[in-house]
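Peer 1: Pasted the sequence and its predicted model underneath.
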Amino acid sequence: MHVTTISINSRLIQGLFFAALLLFSPALLLAQGSAGSMRANISGTITVDRTLDPTGDYSGIGIAIINFDPAAGGLDTLFYALTDRSGAFSGTARFSERDEYVISVTRNERLISTSTIVLANGDHTTISAEIPGFTESFRARSRENNAVHDYRRVERNFNRVVDFISSGLAEVTQDTIPVLLQTWSDLFWSVKDLHPGALAAETATLRSIEILQGWDDELVLSRARQGISELNLFKSDRAIIASDALIRLQGMEPALAFVDSVMTLQMREEDRILLEMRKIEILAQFNENEPALEMLRDFRERFSDDTTLVQWADFYLYDIQNLAPGMELPSFELLLQDERRVTNADFHGRYLLLEIANLASQRYQGEHALMRFLHDEMRQQVQFLTLPTNESPITIQAFYEERQTAWPVAKARQVHEADLMRRLNIIVQPTRILVAPDGTIVRKYSGTEISIIENDLRQLLN
């Protein structure tokens, strides 16, 4: 059961980075930028625990809402206020779009803590918090931020269930997983009904279909289409998930046609680029290498000034030319945890699911229970092999002994000594490669849900 955390855009991450700089220069907060045409009233109270400050004077606490905006020259202060003696403050935030922003609190020219807050035009937000323990006590109340609160509560409880299952403390069978996921998918979807139109509601509907991928493709497709037609955000994310479902239900052509239809809608340029990238991926997945290469080269030329997009194009170009379905898996020789030395030829005769993973990754730890289910069910027909990218032999041995892993695992640094990170073009972890009994590649999965791999295996084996 894969856990994805709440979506955080790159500007928010950069804003958190700049908030950390305030540890060294809180005075940066004093200059409020032009920001934008939207307005939101902000008020609230921040107090200090009386055991730390018995004076009851809570004045001088600084509250800032900041945004990283390259067009505005970097850090832009959208709101700044100081508390009075009672800890109360108020003011107006000025910003250009509804979004999640960083809020920071300072006292005596020292950064106390940071959190996040959603700003929307005309949305009056009331804030309460106490120092110390700002992060735990912080609460922003408004139409938008109440939706965030409910979304995070569902997400937090879902993650607890996943962690409980992953730890092995709960007995969960393969048959009960779809029921469990359906329940949580419905809970995420319900946030939309509780908070219609809120930013967090749009995030929750995306989360609802993410966790159902490969388990209930008909419902995934229905909810993705509804989200694309009714909601403004995450059009490309919903379309990409829906295209995967369509591939499993109907094949390549309906999936490509669906992506094309979504691209006719009004959307952000970033979404349109992601959907163009998705079309290339679909063509490559079905070994339509000539049209995929033609689109890829055109894409690379048009976006030659964008380093990130060029890197993606080069990554995919390497995969199409060296790791496409039907090509031989690059040869390797590895030393396993049980001291056996194996080569890729030792796995011929049955399907092989090869995975390259960072064991410290929360995502991989959450997925490992599902890998165990998959192995238990398919081990007569499918071999499993894990290549950890971790450097520590103790970490690797402890991880797999604790989880009683029943399939071969390579020793530390074997993936690097065999140069497989480069030869298998590994950028995302975990990456899994499904290999046919004759040693040729069936499909490479970069960060893909286990349920999708399971679906592919069922189609191959039935």
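Peer 2: Great, that's in hand.
Peer 1: rest of the way, CA atoms for contacts and neighbours
Peer 2: OK.
Peer 1: Give me the buried positions along stretch 162-170.
Peer 2: By neighbour count on 16 or more other Cα atoms under 10 Å, the buried set for stretch 162-170 is 162-163, 165-166.
Peer 1: What of stretch 254-273?
Peer 2: Quick answer for stretch 254-273 (16+ other Cα under 10 Å): 255-256, 258-259, 262-263, 271-272.
Peer 1: Just the closest of those to residue 367, please.
Peer 2: residue 255 (26.7 Å; Cα to Cα).
Peer 1: Name the SS class of the nearest residue to that closest one once chain neighbours are set aside, please.
Peer 2: Once flanking residues are discounted, residue 255 sits nearest to residue 243: 4.8 Å by Cα to Cα, 6 or more residues apart in numbering. The three-state label for residue 243, taken from DSSP: H, G, I helix; E, B strand; the rest coil, comes out as helix.
Peer 1: here's the one I want to compare it with:
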Amino acid sequence: MTYRGAWLRGSLGALLVLGLTAGALVACGAAESAPPPVRSYLEGQITVRAEVDSIPDYRGFEVLVASSTSPSADLDTLGYAVTDSTGFFRMDITAPHRGIYAVVIARRGQILKVDEMVVADGDSAQMRLVLPAGQRPIAVRSRENAAWLAFRNTQAQHNQELMKIVQEGNFQEAELRRSIQQTATILWNLQEQYPNTLGGAMAAAQSIITLDDWNDSLLVARMRQIQPDNPRLVDVVRIGRGAVARLAGQDSAIAFVRAYQRQVTEPADWAALQSEIVIAYMDSLQNDRALAAVRELKSTTTDSVWTAWARQAEYELQHLMPGMPAPGFTATTYDGEAVSLEDLRGRLVLLEFYRPELPAFQQELPIRNTLYEVAAPGTFDIVSISLQPDTLLNEAFFEGRAFPGIHIIGPGGPSYDVAERYAVTALPTRILIDPEGRILSKYVGNAIMAVRDDVMTRLGLFEDQAGIDGP
């Protein structure tokens, strides 16, 4: 089975996944060497509906543009103003770089509205807000914010259409393909309608991401037109690498990533693309080249997150690749019996790490349990290691629940030494081990269908898969 390196991405969490909420693009764009700040201007008026307050005195509303809306984050004030009696205000905004920032409206110490706006160099914006605003967004008008609004509206409309297709229960691939192609075209055209804007650049990137697994040729053609300063360059190159691999093979895909890597100027972007090269080599089982790429990353980056990622990848490449001996262990089961991996030689073993309270794991139980039940006696075992150290929680999970297999409660939770030997960084994680004790594959997250297919193939169960199909 081809080894999938996607599990490495899971260990990076927010570093590799770009959100579209206030502050997310701010973090994404940060450079290790500070670029010149961007300066923009915002003016506007805040009033109150007459039926709420009949006295037309709108002074004292505070307008704050800030780097974050999280109460746990250090608030970096980029612009601040207070309204006069007519509700009018004006402010200059200075931000570290172009991005999406929080807008907070308050009065007398009470926060009344929180939204977001684009701050870009030289952009002048106007705001109009009538309180109470309910769920209506703050109207911020400027060229940059018009592009961002068009991007958000296109995405929202697409999501609504997808939801309608799902809710109607009459799924047709042709209908879904039409919707995806249409949205991808609208998004791509936004960059022409709003050239050199953040919203236009984000729309172009999302157009490519939307095409993933639907139209590889068009995806790659559009990738060629993406500029190196696109705020989602790493994401689209990652998507593009998969498309190129499907069209022309992994070596061409690696060359594709390297071509973009030579164009980036931010060390964090270079490191992210280097990690994609590592994963590409791992996907094609070119372990020596993957190790060389990891060591290049370690020797080049000074970022502690990427250094930690590289250490983990190096360990995985040296100890946890398909065909390597699975790390041995001896443990005490929930029932007080001693068990070791050596004891299970001669049978296919699924080693799984989980926490019982995780909804994803609970949802996968029916398929997991059926695999155990349909296997011939002595041919297959599941060793389940709970990384929830609370004994009462584990006992509550076991009580009255069908959960066949060998059960171990890992003392210390995530720091349990067996979990560390198997480099578990996300749950659930499963490792399939052959009867000779060699690793076959590793699965992270919601991957029970891949587990099902590989176990059934190994056990020759595809002739009778009743009850093992997914939802």
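Peer 2: It's in. Worth saying up front: this structure is predicted, and the values here are computed from it rather than measured.
Peer 1: one step back: can you add distance to residue 41 of the first structure and give the buried residues of stretch 254-273 of the first structure back as CSV?
Peer 2: CSV is the format used below for those (distance: Cα to Cα, whole Å):
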residue, distance to residue 41 of the first structure
255, 45
256, 45
258, 42
259, 40
262, 36
263, 37
271, 31
272, 34
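Peer 1: the helices in the stretch 251-400 of the first structure, which residues?
Peer 2: Ranges of helices within the stretch 251-400 of the first structure are 252-263, 269-285, 289-302, 307-322, 362-378, 393-402, based on DSSP state H, counting those that start in this stretch.
Peer 1: Specify the angle between the fifth one and helix 393-402 in degrees.
Peer 2: Comparing the axes of helix 362-378 of the first structure and helix 393-402 via axes from the mean of the first three to the mean of the last three Cα atoms, to 10 degrees yields an angle of 50 degrees.
Peer 1: Could you pull out the buried residues of helix 362-378 of the first structure?
Peer 2: Quick answer for helix 362-378 of the first structure (16+ other Cα under 10 Å): 363-372, 374-375, 378.
Peer 1: cool, the fourth one as well?
Peer 2: By 16+ other Cα under 10 Å, the buried positions in helix 307-322 of the first structure come out as 309-310, 313, 316-317, 319-320, 322.
Peer 1: Same check on stretch 241-253 of the second structure?
Peer 2: 241-245, 250, 253.
Peer 1: Just put the buried residues of helix 307-322 of the first structure in CSV and tack on distance to residue 434 of the first structure.
Peer 2: Output for those, formatted as CSV (distance: Cα to Cα, whole Å):
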residue, distance to residue 434 of the first structure
309, 26
310, 27
313, 22
316, 17
317, 19
319, 14
320, 15
322, 15
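Peer 1: Stretch 225-235 of the first structure: how far from the chain's middle?
Peer 2: Stretch 225-235 of the first structure sits 19 Å away from the centroid of its parent chain (Cα atoms, centre = their mean, to the nearest Å).
Peer 1: same deal with stretch 141-157 of the second structure?
Peer 2: Taking mean C-alpha positions (Cα atoms, centre = their mean), stretch 141-157 of the second structure and its chain are 23 Å apart.
Peer 1: Repeat that for stretch 378-394 of the first structure.
Peer 2: 23 Å.
Peer 1: Same check on stretch 145-163 of the second structure?
Peer 2: So, by Cα atoms, centre = their mean, the centroid of stretch 145-163 of the second structure is 20 Å from its chain's centroid.
Peer 1: hmm, back to that, quick one: the residue of the second structure sitting at the aligned position of the residue nearest to residue 255 of the first structure and residue 203 of the second structure, what's the gap?
Peer 2: With TM-score structural alignment as the matching criterion, the partner of residue 243 of the first structure in the second structure is residue 241. As judged by Cα to Cα, to the nearest Å, residue 241 of the second structure and residue 203 of the second structure stand 19 Å apart.
Peer 1: In contact with residue 301 of the second structure, which residues?
Peer 2: Contacts were defined as Cα atoms under 8 Å, 6 or more residues apart in numbering; by that measure residue 301 of the second structure touches 267, 271, 307.
Peer 1: how many neighbours does residue 159 of the first structure have?
Peer 2: Look at residue 159 of the first structure: counted by other Cα atoms under 10 Å, it has 18 neighbours.
Peer 1: Have a look at how far, on average, stretch 151-158 of the second structure is from the first structure.
Peer 2: Compared with the first structure after fitting, stretch 151-158 of the second structure deviates on average by 3.6 Å (mean Cα distance after the TM-score superposition for the first structure).
Peer 1: just stretch 290-299 of the second structure next, same as before
Peer 2: So stretch 290-299 of the second structure averages 2.7 Å relative to the first structure (mean Cα distance after the TM-score superposition for the first structure).
Peer 1: go on, stretch 199-208 of the second structure?
Peer 2: Counting by mean Cα distance after the TM-score superposition for the first structure, stretch 199-208 of the second structure comes out at 3.0 Å.
Peer 1: what's the first-to-last distance across stretch 259-272 of the second structure?
Peer 2: 14 Å.
Peer 1: from the chain's centre, how far out does that stretch sit?
Peer 2: 19 Å.
Peer 1: ok so, going back, who wins for proximity to residue 116 of the first structure among the helices of the stretch 251-400 of the first structure?
Peer 2: helix 362-378 (22.1 Å).
Peer 1: what would the buried residues of stretch 241-253 of the second structure look like in a markdown table with distance to residue 181 of the second structure?
Peer 2: Listed next are those as a markdown table, based on distance: Cα to Cα, whole Å:
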| residue | distance to residue 181 of the second structure |
| --- | --- |
| 241 | 20 |
| 242 | 19 |
| 243 | 16 |
| 244 | 19 |
| 245 | 21 |
| 250 | 26 |
| 253 | 24 |
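Peer 1: For the stretch 51-200 of the second structure, just list every one of the strands.
Peer 2: Assigned by DSSP state E, counting those that start in this stretch, the stretch 51-200 of the second structure shows strands spanning 62-66, 77-82, 88-95, 99-107, 110-119, 124-131, 139-141.
Peer 1: Pull up the gap between the spatially closest residue to residue 338 of the second structure that is not a sequence neighbour and residue 386 of the second structure, please.
Peer 2: Once flanking residues are discounted, residue 338 of the second structure sits nearest to residue 332: 4.6 Å by Cα to Cα, 6+ apart. Look at residue 332 of the second structure and residue 386 of the second structure: by Cα to Cα, they are 12 Å apart.
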